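Colleague: Got a predicted structure here, sequence first:
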Amino acid sequence: MSEIDSSTFKQNFEDIKSNIKAAKFIGIDLEFSALNPLSNYAPSLFDTPKQRYHKLKKNVENSIPLQIGLTAFKFDADANHYVGKAYTFYVKPALFSHVNRYFHFETSSIEFLAFHNFDFNKCFLKGIPYMSRIQEEDLRRKLKNNEIYETNMNFMGEIRSCLDNVSKIVNEWYETATIGDILLLDDFSSRYQTDIEFKFCFHKFIRRNFSDIWIFPHRILTLNRVDAKELNELNDENDFNEEIIDSLLGFGKVYKLLVSLKKPIIGHNALMDVLILLTNFEGNLPDKYDDFKKLSTKLFPIIFDTKHIYYNIQRKNPEEKRCNNTDLKSLYEFFSDGVGRHLTKMDSTSIQIEGDKELIGKYHNAGWDAFCAGYIFIRLAFSEMCQKHPSGKIFMPTEYLRGMSQYNNCLNVIRCSVNHINLNGEDPPSIRPPYYVIEPQGNKKLDFMELTSALSAFGSIEIKPMSWKNSKALIAVDNYSSAKSMIREFNKTKKFKVQEYSFIRHSPIVRAALWSGVTLSGMTLLLLMVTNR
């Protein structure tokens, strides 16, 4: 594994690019600043897929990735062996003039990351910058039209003070410098490399005051006095605006590479990862749910969610050969060291991780989690293929992808009316239990505190009031086992009356319409009787 920040990104980019290009598929994972920062848009078992999308869209609008994990899985057919080259990227939004994001932090997210030893200093001091596609297009236009000035910078006061010092040094040197002379500005090298606003202002300052000086951003910032011919050649060969954009794009170059190559993406419980990627690297998510699906499949046509896949495949195995928990850590350990390693009689392909061994096993480090997601996918695909080809053959990565195609773009959804969404088309029907209507026995008001306490024994259950009199409530239950237990227990106590929800019997709109119909029918009959008399 390799941890990459702004100080190592540039020198490692070609290696990253080469490994992604050679990969058969890419494991991905994100750690982010907030999960559900807006309490009015909290997830619910009552949510339809469309409602859930709109809630998540609002929640991720101002959530940012802090760490992005990618693992490029390469395959050696002769050795039947996978190697995962894992990267953990520390990232942060770019800052330059009007490119200036605000975002949400959620206390629970901070505590969670801190508990897992997240390095916040590395993130914010050395994070790789990134911009969205919309921000990049806007910046290109403004730079091309010379609409950005030093006065637009966010820290112009500090930059101006620094440039005053530069001015004294350069002016003193320039008085005696001849063509070919150089000036080393070691004290300003680090800031020039890391502070893009300072870089822009420094460049403008030198161009405006010293027309025959060229800036060479070596390890030590270097100024060189050149003749007119060399100056023209350097101007032709270098595009400073493009250099600024390239610096601000940062991790966006990796994102663009993933989009252009269309490599299969493997994640675990991947919906939030996809939403946050699109929000931060494309721009605002589409307003329409169907347009989000189209955008997602256009950018990433193949996404596998190992949480969803395992949920479906586990039912093919006997009870004693199942993993009770479907979180990433439990599934990885189940398939690497537990019962899952030997689900088939055939020897499965070997899988190794490449890089810094000290980071191996550190869950919620995005690079390690990205490797785990890919590892689980390979084990699941092997198990599935062995059901169809029990002959001991070696399976190629393309066969894994074809064999798992029914799960392509099906992303797990937690606490919703459906257990996954289908980015390729129609979402599945709900497999949750029906809704139930609950009311107290006798002509009483429903005590919601008492009801909540009583329902807590039956797992994940949600309550929604149905009437302004608080005489009824709608109940959503996560699974049939809990629903049966709830009905059985409530029938024993005689305190509550529970019945399956019927749209015709229980919907206020339908009931109002029926009463309107009865009233209208009565009025019509009375009118006919009066007319006949």
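Modeller: Happy to help now that I have it.
Colleague: all contacts plus neighbour counts: C-alpha atoms, from now on.
Modeller: Will do.
Colleague: Now the element after the host helix or strand of Phe112, going C-ward?
Modeller: For Phe112, the host element (DSSP states H and E) is helix 107-115. For helix 107-115, the succeeding helix or strand toward the C-terminus, using DSSP H and E, is helix 120-126.
Colleague: Pasting the second one now:
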Amino acid sequence: MVALIRRRFLGTKISLNSHRHKLQWSVKQVTKSNFSDSLQEFKSHLSASDFVAVSLQNTGSFSAPWNRVSSFDSPETAYLKVRRAAERFQLLQFAICPFTISGSKVTAHPYNFHLFPRDELNIGMPSYSFSCQTSYLTAMARQGFDFNACIYDGISYLSRAQELAAIVRMANPINLNYVVEASSSPPTVADTVFVERVKSRIKHWKKSCIDSTSKKIDDALVKSLQKLVLGGEQYGSRPCMTIAVCSERQVQLVSEMLREFFDDLVALKIPTKGGGTQAVRVVLTSSKEDKSLLERELQNAEEEQNKKMRGFREVIELVSASQKPVVSHNTLNDFSVIHSKFIAPLPLDVNEFLNSLQSNFPLIFDVNHMMKGIGPLENVTSIPAAVSHLKNRFFAPIEMELSHGV
């Protein structure tokens, strides 16, 4: 690993695809307006990369000098300090760069994602408030950070835990074909009575829908009475009816009965905001093609809703799924923030945190820790100082290519 650092820290030439030579990296700035296109581009760069480097910009790191991590802290104490900071301060920039190594050539694809915890779904998540450290905001302003772009065009997100809570709170209809499994227990007398009653009601409703399409009913009063008696409703342009249920067992029974006796119906589970099931909505389709079309519409709507809820977390999920090595300058700080904002609330126990982190990012390399493994670099605390030291003692010519401009 030391040899790798000695070789890769030094670059003698930086080239852009436009054949312009610059000493400063050109980083793709990603906001809400170009996030979808950039995500697809990042996905292709990530799949072809050898490792990924990340760097985070928060609104602060510690609220008092004694909350700062020191070399005298035990692992438990250090973790509790960064845990407190990760929960208090907000992440506003997430820089990530997939690297591809081919011989002496290193190709970098740097991205800088602007983030802001906007409540786009009106559910009070991801954050009502966060703390700021004035010195951090001042430093960001001096570096040209655009706070207006961050607030108005920053990418929002929900963590995995917040997404699960949001799904329950929003109570959107769910296709029963994807969530209900066949029952293994034999039906009781009450189950049989319930199923037969629902089946009879559906048959009458379905017959009424077919009759109403074959012959026109001009009397508005008759239409209203028919709709009231039979429970007729509309799901978009398709007729539907709602079946009240009292338990998940009844949801299962309705789903099994529909699969067995009605091929042209699509059942939707209507959840309550508390997480239970309020009713089952049955939608009548005109043909197999229409049924497939409705199921695709439901699936696409669910995927779009999930993408909107995940937001920037799509990037984190891609990195986690790729199992690529992730390089960070300060792993404890960076990944406590990543875990808190994108995975789940940080646990109290450091070992539980490490186990959760390893299950999502199995290969993490801390540059700060690796630099201490090089004898002369034990007292070096910054990357520029380390690079300057290595340039004076080692020489390994490599060519650095950047894939895109600003």
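Modeller: All right, it came through fine. Since we're looking at a predicted model, the values are computed, not measured.
Colleague: After superposing, what score do the chains get?
Modeller: With the length set by TM-score structural alignment, normalised by the length of the second structure, the two chains reach a TM-score of 0.60; 270 aligned residues with a C-alpha RMSD of 2.9 Å.
Colleague: picking that back up, what stretch of the second structure does the helix holding Phe112 of the first structure fall on?
Modeller: Per TM-score structural alignment, the counterpart of helix 107-115 of the first structure in the second structure is residues 134-142.
Colleague: what comes up buried for that stretch?
Modeller: By 16 or more other C-alpha atoms under 10 Å, the buried positions in stretch 134-142 of the second structure come out as Leu137, Met140.
Colleague: swap in stretch 388-396 of the second structure?
Modeller: Leu390.
Colleague: how much does the match of helix 107-115 of the first structure stray from the first structure?
Modeller: After superposition onto the first structure, stretch 134-142 of the second structure sits on average 1.3 Å from its aligned residues (mean C-alpha distance after the TM-score superposition for the first structure).
Colleague: Show me what that stretch is in contact with.
Modeller: Contacts with stretch 134-142 of the second structure, where a contact means C-alpha atoms under 8 Å, 6 or more residues apart in numbering, come from Asn58, Thr59, Gly60.
Colleague: 7 Å - rerun?
Modeller: Thr59, Gly60 (C-alpha atoms under 7 Å, 6 or more residues apart in numbering).
Colleague: Quick check: chain neighbours aside, which residue is closest to Ile14 of the second structure?
Modeller: Nearest in space to Ile14 of the second structure, with sequence neighbours left out and distances taken as C-alpha to C-alpha, 6 or more residues apart in numbering, is Met400 at 4.5 Å.
Colleague: which SS state does the alignment partner in the first structure of the one you found fall under?
Modeller: Aligned counterpart of Met400 of the second structure in the first structure: Ile351 (TM-score structural alignment). Using DSSP: H, G, I helix; E, B strand; the rest coil, the three-state assignment for Ile351 of the first structure comes out as strand.
Colleague: Just to check, Ile351 of the first structure is in contact with Val83?
Modeller: Yes. Look at Ile351 of the first structure against Val83 with C-alpha atoms under 7 Å: they come within range, at 5.8 Å.
Colleague: just to revisit the earlier point, could I get the contacting residues of the residue nearest to Ile14 of the second structure?
Modeller: Residues in contact with Met400 of the second structure, defined by C-alpha under 7 Å, 6+ apart, are Gly11, Lys13, Ile14, Ser15, Lys105, Val106, Thr107.
Colleague: Roughly how far does the nearest residue to the last one once chain neighbours are set aside sit from Arg142 of the second structure?
Modeller: Using C-alpha to C-alpha, 6+ apart and skipping the chain neighbours, the partner closest in space to Thr107 of the second structure is Glu401 (4.6 Å). Taking C-alpha to C-alpha, to the nearest Å as the measure, Glu401 of the second structure falls 28 Å from Arg142 of the second structure.
Colleague: How about Ser156 of the second structure?
Modeller: Note on Ser156 of the second structure: its distance to Arg142 of the second structure, by C-alpha to C-alpha, is 24 Å.
Colleague: Over to Gly375 of the second structure?
Modeller: Using C-alpha to C-alpha, one gets 35 Å for the distance from Gly375 of the second structure to Arg142 of the second structure.
Colleague: Cheers, nothing more for now.
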